[in-house]
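Undergrad: Here is my input, please return the structure:
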Amino acid sequence: MLIEVKVPQLSESVSEATLVSWHKKAGEAVSRDENLIDIETDKVVLETPAPADGVLVEIIMGDGETVTSGDLIAKIDTEAKASAGEEKKHEPAPEVTPPPAAKASSGGSASPSARKILDEKGIAEGDVKGSGRGGRVTKADAMGAGKGSSAAAAPVQVADGERPEERVPMTRLRARIAERLLQSKNENAILTTFNEVNMGPVMALRAEYKDKFEKAHGVRLGFMGFFVKAAVAALKKFPILNASVDGNDIVYHGYFDIGIAVGSPRGLVVPIIRDADQMSIADIEKKIAEYGQKAKEGKISLEELTGGTFSISNGGVFGSMLSTPIINPPQSAILGIHATKDRPVVENGQIVIRPINYLAMSYDHRIIDGREAVLGLVTMKEALEDPARLLLDV
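TA: Here you go, the predicted structure:
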């Protein structure tokens, strides 16, 4: 029996997607729930599982093609048998003949979209290490090939005096990030306030209990749990920081859904820790670790990226000293945290060395006044410098 493989239902805010990389070739056996292809939207990369056991007899739409919800992309025959040397019951989709240079290479075959990018770069398939099934070179592999890539790219031939360039298309996720950043800049009156926090008390607490914490909860005790709790304390005290603008209305949210900016191979994503006020530090650390792993694997779902009332961006993991984070619409504020460094500070008239972290909070000045923004950041500072407040909720 022939079964159709269709693009899964995309969210209402996503109109189209791109087929990234087929993990099976026409004529190969597939198992039920095995991932057939990655589909990239402007938010996440979705896996498309096989609906039944059988043979992938036809690939209708190849790598790099644009699709919408419900589009037919392949067919599976549940009664066919995949066997080397045995004639298939159905003719597979025609293969694109690779250029001579690619034929001579010893690497895995490249997808049509990947081959096009490699041809434009002047790179042979055999010089690129494929990450797809059986060493297949995917579009992402091709886009990353070249200078600074782990792949050994062939040198680009240029005329004397001419400086080399390469042009690659943005992924859907990167294009969406660019769109939202411009939207935030153009629609919000963004202002940033700064403060510094002595991380010594939190660091001492962590050093004392990190081993017991990990043994009890099965997750490392990081710093982000403290930052999330400190942010929630400020949002409770100054609800406007947790609000958003809808036309001429201000929407006050009676819940605390905190977005945590996480880097992924395809760009920045902001999964949501929902009802953070009701979670322990251990719960928060577990959720952050889960999102970090999902981001690496490209498995964060649309639901996990939807919503959010406030965001936290941690440039400190990359060594950032200071930044002005951009608001994530439709939110009205975002906290930027940075690298903690020993710095000289004055306490009681004496110069002492303390582990200092610079905090930056960007906010929409249309609805948030400087008073609320500054006092909100001070509340976070005070909570971090006296972490007992976070435990006692005072």
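Undergrad: going forward, measure contacts and count neighbours with C-alpha atoms only.
TA: Noted.
Undergrad: Assign a three-state SS to residue 225, would you?
TA: Assigned with DSSP: H, G, I helix; E, B strand; the rest coil, residue 225 falls in the helix class.
Undergrad: Count residues in the vicinity of it, would you?
TA: Residues lying near residue 225 (other Cα atoms under 10 Å) number 21.
Undergrad: Contact partners for it?
TA: Residue 225 sits next to 281, 282, 284, 285 when contact means Cα atoms under 8 Å, 6 or more residues apart in numbering.
Undergrad: What sits closest to it if chain neighbours are left out?
TA: Closest residue to residue 225 apart from its sequence neighbours, by Cα to Cα, 6 or more residues apart in numbering: residue 281 at 5.1 Å.
Undergrad: To check against the first, give me the structure of this:
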Amino acid sequence: MATEVKVPSLGESITSGILASWHVNDGDYVAKDQLLYELETDKITSEGLAETAGTVSLKVAEGDEVEIGAIVAEIDESAKKPAGGDEKKEDAPAEKKDAESAKAEEKPAKEEPAQEAASTKSKGLPPSPAVQRIAEETGIDPATIEGTGKDGRVTKGDMLKAAEKPAPAKSSAPVAAPAASAEDDGRVTRKKMSPLRKKIAQRLVAATQEAALLTTFNEVDMSRVMGLRKKHQESFVAQHGIKLGFMSFFVKAVVHALQAVPQINSQIDGDTLIQNHYYDVGVAVGTDKGLVVPVVRDCDKKSFAQIEQDIADYAKAARNGKLTIDDLQGGVFTISNGGIYGSMLSTPILNMPQSGILGLHNIQQRAVVVDGEVVARPMMYLAMSYDHRVVDGKEAVTFLVKIKEAIEDPDRLLFGI
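TA: From the prediction side, this is the model:
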């Protein structure tokens, strides 16, 4: 009896994904709950586990795009776990391969025309999705490759091997070939966008086309927050097992400002304006595959330590590709910290359908006037982008001033003023 391995549903908005990698080989014996594959979608990277033990038969290749519900493998439950360990299992195919190789070398010359005919016949077979993808990335025509697959079909391995070979010398005949492109001489590399990067691109373009974007700026003196962190950091770590960062202060300041200016905590749905009465704040996290925004829930009810722990857990999960679709949905406002990369000032783009996003930037010692005297203070520029269809300028400016006041005088967060 064979159990089908299907791509599970990952959320209403996800219809397909790329099978990024197999963690098993065709014909391997797998245990129940063993990791089989990684699936990359436009939102998250998920893992597929074996529902039962048995011998696995792979149905799709790495790099193939698969629909939700598609069968990617089968597990033969009737197969018994090999009794000799993996070493014995690996030796047999190697010996068999050597024997077949020797036998092939001994074939008489009269069989060669038959092989050539089979190879010619295989040219009419459509290439697999994996072969097509490599062909698009490398520019190699599968029809020019001698296939080693069944009936001479070109495999992914054939394409990769061909890609490693140096390009043939160009003809010196005048006007016989077009001029070399930038791709031909190695000056550029063409690579297909990942599902996540494509989704990010679509959402950013949609935000600029659908919303009436406007950005307001302010600056904040970080002296008090930096002083509190330095004063209480050691005790905070000893008590909670995590460092006190700047982000928990800004999350709390955002909640404080949302409560003071509730219009920011609303969004448009068609011709309806939805007013939110909860405070789930998204915190942008950079990964190798792109920017993701996991959501810290109920920030009005959580302590600084709980917020810091949530952010740390999300950041780790994001970089390991372990975020779930639920981790990314439902936020009412977003904070993006470009300062960790050295950004001095920017205009962040909305995370639709939210109506506001706060951009944090690099902290720099700058000369400012305090009580009539010029002094050096650690200053940060703040940028707040908002949807002008929902939020008026007065509300946006008031909101940003509330954040500035809360950061420069953190006692306000304690008393809610």
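Undergrad: how many other residues sit next to the residue nearest to residue 225 of structure 1?
TA: If you count neighbours by other Cα under 10 Å, residue 281 of structure 1 ends up with 22.
Undergrad: quick one: what's aligned to it in structure 2?
TA: Using TM-score structural alignment as the criterion, the counterpart of residue 281 of structure 1 in structure 2 is residue 304.
Undergrad: close enough to count as contact, that match and residue 247?
TA: No: the pair residue 304 of structure 2 / residue 247 is not scored as a contact, 9.2 Å apart, by Cα atoms under 8 Å.
Undergrad: circling back: just curious, which of the contacts of residue 225 of structure 1 is nearest to residue 257 of structure 1?
TA: Proximity of the contacts of residue 225 of structure 1 to residue 257 of structure 1 (Cα to Cα) peaks at residue 284, which lies at 11.6 Å.
Undergrad: Spit out the contact partners of that closest one.
TA: Contact analysis of residue 284 of structure 1 by Cα under 8 Å, 6+ apart lists 225, 228, 273, 276.
Undergrad: So which of those residues are in strands?
TA: Cross-referencing the contacts of residue 284 of structure 1 against strands under DSSP state E gives residue 273.
Undergrad: which non-adjacent residue is nearest residue 214 of structure 1?
TA: Nearest residue to residue 214 of structure 1, sequence neighbours excluded (Cα to Cα, 6+ apart): residue 220, at 5.2 Å.
Undergrad: Relative to residue 356 of structure 1, how far out is that neighbour?
TA: Distance from residue 220 of structure 1 to residue 356 of structure 1, counting by Cα to Cα, to the nearest Å: 22 Å.
Undergrad: The nearest residue to residue 24 of structure 2 once chain neighbours are set aside: how many residues sit nearby?
TA: Spatial nearest neighbour of residue 24 of structure 2, excluding adjacent residues (Cα to Cα, 6+ apart): residue 36 at 5.9 Å. By other Cα under 10 Å, the residues close to residue 36 of structure 2 number 20.
Undergrad: Just the residues contacting the strand or helix carrying residue 36 of structure 2, thanks.
TA: In the assignment (DSSP states H and E), residue 36 of structure 2 maps to strand 35-40. By Cα under 8 Å, 6+ apart, the residues outside strand 35-40 of structure 2 that reach it are 17-24, 45-50, 195-196.
Undergrad: Beyond that strand, next helix or strand please.
TA: Defined by DSSP H and E, the subsequent element after strand 35-40 of structure 2 is strand 45-49.
Undergrad: Please enumerate residues in contact with that next one?
TA: Identification of contacts with strand 45-49 of structure 2 by Cα under 8 Å, 6+ apart yields 7, 32-40, 321-324.
Undergrad: Can I get those in JSON lines including distance to residue 280 of structure 2?
TA: What follows is these, written out as JSON lines (distance: Cα to Cα, whole Å):
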{"residue": "7", "distance to residue 280 of structure 2": "30"}
{"residue": "32", "distance to residue 280 of structure 2": "37"}
{"residue": "33", "distance to residue 280 of structure 2": "33"}
{"residue": "34", "distance to residue 280 of structure 2": "35"}
{"residue": "35", "distance to residue 280 of structure 2": "32"}
{"residue": "36", "distance to residue 280 of structure 2": "34"}
{"residue": "37", "distance to residue 280 of structure 2": "32"}
{"residue": "38", "distance to residue 280 of structure 2": "29"}
{"residue": "39", "distance to residue 280 of structure 2": "28"}
{"residue": "40", "distance to residue 280 of structure 2": "26"}
{"residue": "321", "distance to residue 280 of structure 2": "22"}
{"residue": "322", "distance to residue 280 of structure 2": "20"}
{"residue": "323", "distance to residue 280 of structure 2": "17"}
{"residue": "324", "distance to residue 280 of structure 2": "16"}
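Undergrad: Many thanks, I have nothing further to ask.
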